[in-house]
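Trainee: My questions are about this predicted structure, shown below with the sequence.
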Amino acid sequence: MTMYAPAYGPSAYGMQPGWNAATSYPGATAGALVPYNPNTYGTGSPTSALGLYDGFNMGYASNRRPWAYGRVRSTIEFNDWDSNNPFWLLSNSAPLPLYDEQGRFHPTAAHLFHARKFLDPRLADQVSACSTAQGAKELADSWRPYIRPDWRRVNVQMNYADAPVQMEWVIREKLRQNPQFAQLLMSTGRCYLLNTSIDENFWGIGSGRGRNELGRALMRLRKEL
């Protein structure tokens, strides 16, 4: 399987100044996926967020960077808006419909996740009726006072892994109901999955130091396939 790495120039990810994807990989654009080559890609610098430096703060890197405990892994990026990305189906905004336990239809995994914030089925149905995943998120955010009071407790399991159990349930349903998504996730092998959505500091990397919880959840569930 061809390994891929993101083609970013100097950015919030801490790439070496002067590194340019377009010159290193002709035709590459910012955010594009390019063949991973350890001989030419991000080598040698402890500030290269995707480089080959093994000694840089591994406690932090193991959770938030595409290497773990000194073992470099190739990275696959995805986000909520780039439908041309071959890995876009990893995003919860991808148009893969789902049905919940009550048989209610949800256009995307994001619709299902945000609808589950509400105990009132009328509110949940309106969230799921939004035309876009972003619209579902914005509507749910605007109804924050009506979100179930135990949402944080049922959403994030306070254990060693601090695992987002509601999100993992949604992803499991997405895997079960959409075989093409399961096949795509399996095809990523051991690659680090990085959600680069800039407006997601919890589920993605946000401005560059977000938690990437969606990517981490996908990697955990990938082990079960």
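Mentor: Here it is on my side, so go on.
Trainee: C-alpha from now on. contacts and neighbour counts both.
Mentor: Noted.
Trainee: Summarise which helices and strands the longest helix along the chain is packed against.
Mentor: The residue-count maximum for a helix in the chain (DSSP state H) belongs to helix 165-177. If you count contacts as 3 or more C-alpha pairs under 8 Å, 6 or more residues apart in numbering; DSSP states H and E, helix 165-177 packs onto strand 98-99, helix 109-115, helix 151-155, helix 179-187, helix 213-222.
Trainee: Throw those into a markdown table and include distance to Tyr4 and mean neighbour count, thanks.
Mentor: Shown next, in a markdown table, are the helices and strands packed on helix 165-177 (distance: least, C-alpha to C-alpha, whole Å; neighbours: other C-alpha atoms under 10 Å):
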| stretch | distance to Tyr4 | mean neighbour count |
| --- | --- | --- |
| strand 98-99 | 29 | 19 |
| helix 109-115 | 25 | 26 |
| helix 151-155 | 32 | 14 |
| helix 179-187 | 12 | 16 |
| helix 213-222 | 16 | 19 |
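Trainee: Okay, one more to line up with it:
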Amino acid sequence: MIGNRITSRMVDGVRVPGTWRHAFIRNGDYFLTDLFIYADGLIDCWGLVTLEEFERKLRSGWVATELPDGARVSAHDLAVWKFSEPHSWHTPELLLAEVRDTIDQLNGRPDSTDRCLAAVDVFLAERTEENRAAARAAYYAIPETQRHYALGDMDRKDEPLLVLVTGPGGELESLPGETVDQEEYDEAVVYFEERARWLAERPARVPADGPATPMAPAIHLPQSYPLKPSDDPGEQALRNDYPAPVRVDGDTYPSVAHAYWALSTADPVARAAARDADTAFAARNTAVGAPRREGWEQARTAVMTALLRAKFTQHPALARVLLDTADATLVYDDDSGHWGDNGGRGRNWTGRLLELVRSELHAEQAGITPSV
């Protein structure tokens, strides 16, 4: 189960997605570490190995699933301790099966749970004992540690699934001596019929206040150095250095970038020089050498918000460019890790604020901006 544990590695300029999980390595003592599992089938457990090599490490106990009482164990730079009455949830077979499932998930392929549920659908469509046997085999092919999650139902867990594939009169392997009676079986059939209806309806369901993620592809706003306005600037007009004069506090600045850098400095001379600079780059260089205003670091995001609002309020044609980006994520290039995406390492505040102003423009058009 990948969850939110997302990582990647770069191979020849290509990003290979991955995830990670905790594990113990036995190298003399035992070491708590992370296994990194990648979509191309390589696993990093103190070095990249193939799935076959990983299996050998499991079988040899180097990747440990047996934890002996009293064994010394450590987590690098964190702690050292000894096992006391340890209990592991895994065997080499179980951990290997989970890793295989993870690689399938990373590649968008059906994993053992998906294959089981597909076999169940076949059985429900044609309820022969042959199809039930296939569904039962697929159920037991799911790693035992993952069967509880197969239906995504934390109340019933996998009980309806186990009852269905066992069948009336069949003995439950997890509960020796107990058999499935007809009433339990009928309840399991009803459960799956209701589940099928719910799954059929789910794609049509729309969140009450709209989708949680953007529908439009992300838009990249690369660095540019426009020196004059254009009749058709396109998305370049969304850049802070695009020459669109903004008037704030009684002064007019050639661009948002000019205004930002001018307002950042406490020196009136430097502020005027930044305002009057030939380019946004020159305005920045002028301001950088001057003292910052007190509290600027904490206030700068609010200042930029006000400047972007001024730009798109005072230039309706540019507001239309912004509105035409629909609900796309706006990825803004900038040398600053605060304002730009910076190759995925920055905070992308300019892109985020552009999206905020875009939403405000939509609200104004729709006449639903609340009064405060």
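Mentor: Right, received. Where do you want to start? In this text, all values refer to a predicted model and were calculated from it rather than measured experimentally.
Trainee: circling back: can you lay out the helices and strands packed on helix 165-177 of the first structure as TSV showing distance to Gln134 of the first structure?
Mentor: Formatted as TSV, these follow (distance: least, C-alpha to C-alpha, whole Å):
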stretch	distance to Gln134 of the first structure
strand 98-99	17
helix 109-115	8
helix 151-155	19
helix 179-187	20
helix 213-222	16
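Trainee: Looking at those, spot the one closest to Ser62 of the first structure.
Mentor: Closest approach to Ser62 of the first structure among those is made by helix 213-222 (10.7 Å; C-alpha to C-alpha).
Trainee: quick check: the closest one aligns to which part of the second structure?
Mentor: Aligned by TM-score structural alignment, helix 213-222 of the first structure corresponds to residues 349-358 of the second structure.
Trainee: what about the matching stretch, how far off from the first structure?
Mentor: Compared with the first structure after fitting, stretch 349-358 of the second structure deviates on average by 0.7 Å (mean C-alpha distance after the TM-score superposition for the first structure).
Trainee: rewinding a little: what is the orientation angle of the longest helix of the first structure with helix 213-222?
Mentor: 50 degrees (axes from the mean of the first three to the mean of the last three C-alpha atoms, to 10 degrees).
Trainee: Helix 165-177 of the first structure aligns to what range in the second structure?
Mentor: Residue span in the second structure matched to helix 165-177 of the first structure, by TM-score structural alignment: 302-314.
Trainee: Leaving out sequence neighbours, find the closest residue to the spatially most central residue of the first structure.
Mentor: Nearest residue to the geometric centre of the first structure (C-alpha atoms, centre = their mean): Asn195, 3.2 Å. In space, and not counting its chain neighbours, Asn195 of the first structure is closest to Gly204: 4.6 Å by C-alpha to C-alpha, 6 or more residues apart in numbering.
Trainee: Tell me who's in contact with the alignment partner in the second structure of the one you found.
Mentor: Aligning on TM-score structural alignment places Gly204 of the first structure opposite Gly340 in the second structure. By C-alpha atoms under 8 Å, 6 or more residues apart in numbering, the contact list for Gly340 of the second structure reads Val331, Tyr332, Asp333, Asp334, Gly346, Arg347, Asn348, Trp349, Thr350, Gly351.
Trainee: Can you give me the separation between the aligned residue in the first structure for the second one and Gly70 of the first structure?
Mentor: Taking TM-score structural alignment as the alignment basis, one finds that Tyr332 of the second structure is matched in the first structure by Asn195. Asn195 of the first structure sits 22 Å away from Gly70 of the first structure when distances are taken as C-alpha to C-alpha, to the nearest Å.
Trainee: to the chain's geometric centre, what's the distance from stretch 69-89 of the first structure?
Mentor: Distance, stretch centre to chain centre, for stretch 69-89 of the first structure: 8 Å (C-alpha atoms, centre = their mean, to the nearest Å).
Trainee: That stretch spans what distance, first to last residue?
Mentor: Using C-alpha to C-alpha, the two ends of stretch 69-89 of the first structure sit 28 Å apart.
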